[in-house]
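*Asks:* Here's a sequence, model it:
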Amino acid sequence: MTQRGRATRSTGSTGRPRRADGPRSGDRVGSPPRGDLAARRARLRAVIEPVLNEAGCDLEDLSVSPAGRRHVVRVIVDADGGISLDAVADVSRAVSAALDAAEEAGGDILAGEYQLEVSSPGVDRPLTLPRHWRRNVGRLVKVTARGALPEQSGGDRQVTGRVIEADDERVVLETDSGRAEFRHAELGPGRVQVEFNRLDEVGDDELGDNEDIDDIDDEDDVEDEER
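*Replies:* Here you go, the predicted model:
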């Protein structure tokens, strides 16, 4: 079963749960300096993206935000066919291990304690890249189209339709007026529409919301909270 809600795996400081005997030797306790977050994201991306690529996943978003005496690193991942809860947990462990190794090698990735959260995209994620549209074939979306539908002329307009086809060049939508084909350059960010009359056809894991999982060991049990 694939995941289209948000399954979140949250680990402890420096990528692993805090041990009962205190900080690890690599931990640097204290308020993190106010450095350049863009530079930190670049350092994190250089470590994380190869791990995700090896796992057959794409890095959809990466953010770093201060939270008291530590940073929170949020990693959003996705894959063709969706990403399962077990896959989220596996990717989280792999990313955590890679960050630990980079820190221990003197990489100074974040210069302080951090909490890692790995999750899959929620249904509210805007469709901006060809792969986003491809992964949502069959779903109802709303999008601003630059240009007209075949029977209309002029201006941008809101279009609601079901994604029938999508590839690296174009998107085909089934609208109330018939099928319409657009190049990606003609489309703004698309938004998946929740279809309440089809909820019985959708798995519970596709409607999940974020649920943080704390103090997870190697036998993690990742849960999905239904919206």
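*Asks:* from here on, contacts and neighbour counts on C-alpha atoms
*Replies:* Will do.
*Asks:* Beyond the helix or strand in which Ala101 is found, next helix or strand please.
*Replies:* Assignment of secondary structure by DSSP states H and E places Ala101 within helix 85-104. Next along the chain after helix 85-104, taking DSSP H and E as the criterion, comes strand 114-119.
*Asks:* what angle sits between that following strand and helix 85-104?
*Replies:* Angle, strand 114-119 to helix 85-104, by axes from the mean of the first three to the mean of the last three C-alpha atoms, to 10 degrees: 150 degrees.
*Asks:* Which SSE is immediately downstream of strand 114-119?
*Replies:* Using DSSP H and E, the next helix or strand after strand 114-119 towards the C-terminus is helix 130-134.
*Asks:* quick one, strands of the chain?
*Replies:* 8-13, 58-67, 70-78, 114-119, 140-146, 156-166, 170-175, 178-183, 191-192, 208-209, 225-226 (DSSP state E).
*Asks:* Distance to Asp90 and mean neighbour count for these - can I get that in a markdown table?
*Replies:* Formatted as a markdown table, these follow (distance: least, C-alpha to C-alpha, whole Å; neighbours: other C-alpha atoms under 10 Å):
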| stretch | distance to Asp90 | mean neighbour count |
| --- | --- | --- |
| strand 8-13 | 10 | 25 |
| strand 58-67 | 14 | 16 |
| strand 70-78 | 12 | 22 |
| strand 114-119 | 10 | 25 |
| strand 140-146 | 31 | 19 |
| strand 156-166 | 29 | 19 |
| strand 170-175 | 32 | 20 |
| strand 178-183 | 36 | 16 |
| strand 191-192 | 27 | 20 |
| strand 208-209 | 19 | 20 |
| strand 225-226 | 19 | 15 |
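*Asks:* list the contacts for Arg40?
*Replies:* Val64, Ile109, Leu110 (C-alpha atoms under 8 Å, 6 or more residues apart in numbering).
*Asks:* If we only consider those residues, which is nearest to Val159?
*Replies:* Val64 (34.3 Å; C-alpha to C-alpha).
*Asks:* one more to put side by side:
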Amino acid sequence: MSKITERVEEIVSPIVADLGFELVDVEYVKEGPDYYLRIAIDKAGGIDISDCALASEKISEVMDKEDPIKEAYFMDVSSPGAERPLKKEKDYEAAVGHPIYVKLYEEINGDKEWLGELLSYDEEVIKMSVRIKTRTKEIELPRKKIAKIRRAVIF
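*Replies:* Presented below is the predicted three-dimensional model:
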């Protein structure tokens, strides 16, 4: 996590908690010439547009005062969606038994991307059930090699 996202998380966490929401993710990225601060929030029963607007308003007020980002940026406050990232241990716990998508920093068994069911996890590895052609296979992926991991929607 970058220093900017860490600082933004420190600023935003109490605001989001006071509103009765959960801070799911903070992402600060440059896309083309523009910078984007993306903040994902959630609550039991899900987040709607009015929740996002309220949180955005409260967060903007404090961000303007604290000014942790020197560049001009666009801020987006939204729901994490159905394909919610797995960031915290409770996210992993909630995803056990559900489909997940994993992108790795480097190939394992010839692949950098995996789609399957999360069977278990610990501090070092995740265990998944994946379908390879007509067979189902269990694999273990080291957590330190995971670039991105999120829930997956399979149709």
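*Asks:* coming back round to it: could you see which of the contacts of Arg40 of the first structure carry over to the second structure?
*Replies:* Retained in the second structure (both residues aligned by TM-score structural alignment, their matches' C-alpha atoms under 8 Å) from the contacts of Arg40 of the first structure: Val64, Ile109, Leu110.
*Asks:* about what we covered before: what residues of the helix holding Ala101 of the first structure count as buried?
*Replies:* Residues of helix 85-104 of the first structure classed as buried by neighbour count (16 or more other C-alpha atoms under 10 Å): 85-100, 102-103.
*Asks:* the inter-axis angle of that helix versus strand 70-78?
*Replies:* 130 degrees.
*Asks:* for helix 85-104 of the first structure, packing partners?
*Replies:* strand 8-13, helix 37-54, strand 114-119 (3 or more C-alpha pairs under 8 Å, 6 or more residues apart in numbering; DSSP states H and E).
*Asks:* now it and helix 37-54, what's the angle there?
*Replies:* 130 degrees.
*Asks:* residues contacting the residue nearest the centre of the second structure?
*Replies:* For the second structure, the residue nearest the mean C-alpha position is Pro85 (3.1 Å; C-alpha atoms, centre = their mean). Contacts here follow C-alpha under 8 Å, 6+ apart; on that basis Pro85 of the second structure touches Val24, Asp25, Asp91, Lys148, Ile149, Arg150, Arg151.
*Asks:* Quick check: the aligned residue for Val26 of the second structure in the first structure?
*Replies:* Using TM-score structural alignment as the criterion, Val26 of the second structure maps onto Leu62 of the first structure.
*Asks:* what's the spacing between the nearest residue to its match once chain neighbours are set aside and Leu140 of the first structure?
*Replies:* Nearest-residue entry for Leu62 of the first structure: Val75, 4.8 Å, with adjacent residues in sequence omitted and distances by C-alpha to C-alpha, 6 or more residues apart in numbering. According to C-alpha to C-alpha, to the nearest Å, Val75 of the first structure stands 26 Å off from Leu140 of the first structure.
*Asks:* repeat for Ala98 of the first structure
*Replies:* Ala98 of the first structure is 38 Å from Leu140 of the first structure, by C-alpha to C-alpha.
*Asks:* Asp61 of the first structure too?
*Replies:* 23 Å.
*Asks:* Would you mind finding the match for Ser2 of the second structure in the first structure?
*Replies:* By TM-score structural alignment, Ser2 of the second structure lines up with Ala38.
*Asks:* I'd like to know how many residues surround its match.
*Replies:* Around Ala38 of the first structure there are 11 other residues, counting by other C-alpha atoms under 10 Å.
*Asks:* Repeat that for Gly56 of the first structure.
*Replies:* Residue neighbour count, defined by other C-alpha under 10 Å, stands at 12 for Gly56 of the first structure.
*Asks:* Glu226 of the first structure versus the nearest residue to it once chain neighbours are set aside, what's the distance?
*Replies:* Among residues not flanking Gly56 of the first structure along the chain, Ala79 sits closest, at 6.8 Å (C-alpha to C-alpha, 6+ apart). Distance, Ala79 of the first structure to Glu226 of the first structure, by C-alpha to C-alpha: 21 Å.
*Asks:* next one: Arg93 of the first structure
*Replies:* If you go by C-alpha to C-alpha, the gap between Arg93 of the first structure and Glu226 of the first structure works out to 24 Å.
*Asks:* Same check on Leu99 of the first structure?
*Replies:* For Leu99 of the first structure, the distance to Glu226 of the first structure - C-alpha to C-alpha - is 31 Å.
*Asks:* now do Gly12 of the first structure
*Replies:* According to C-alpha to C-alpha, Gly12 of the first structure and Glu226 of the first structure sit 24 Å apart.
*Asks:* what do you get for Ala42 of the first structure?
*Replies:* 33 Å.
*Asks:* same deal with Leu127 of the first structure?
*Replies:* Counting by C-alpha to C-alpha - Leu127 of the first structure and Glu226 of the first structure are separated by 22 Å.
*Asks:* Please apply the same query to Asp124 of the first structure.
*Replies:* Counting by C-alpha to C-alpha - Asp124 of the first structure and Glu226 of the first structure are separated by 15 Å.
*Asks:* re the thing from before, which residues does the residue nearest to Leu62 of the first structure contact?
*Replies:* With C-alpha under 8 Å, 6+ apart, Val75 of the first structure has these contacts: Leu59, Glu60, Asp61, Leu62, Ser63, Leu116, Glu117, Val118, Ser119.
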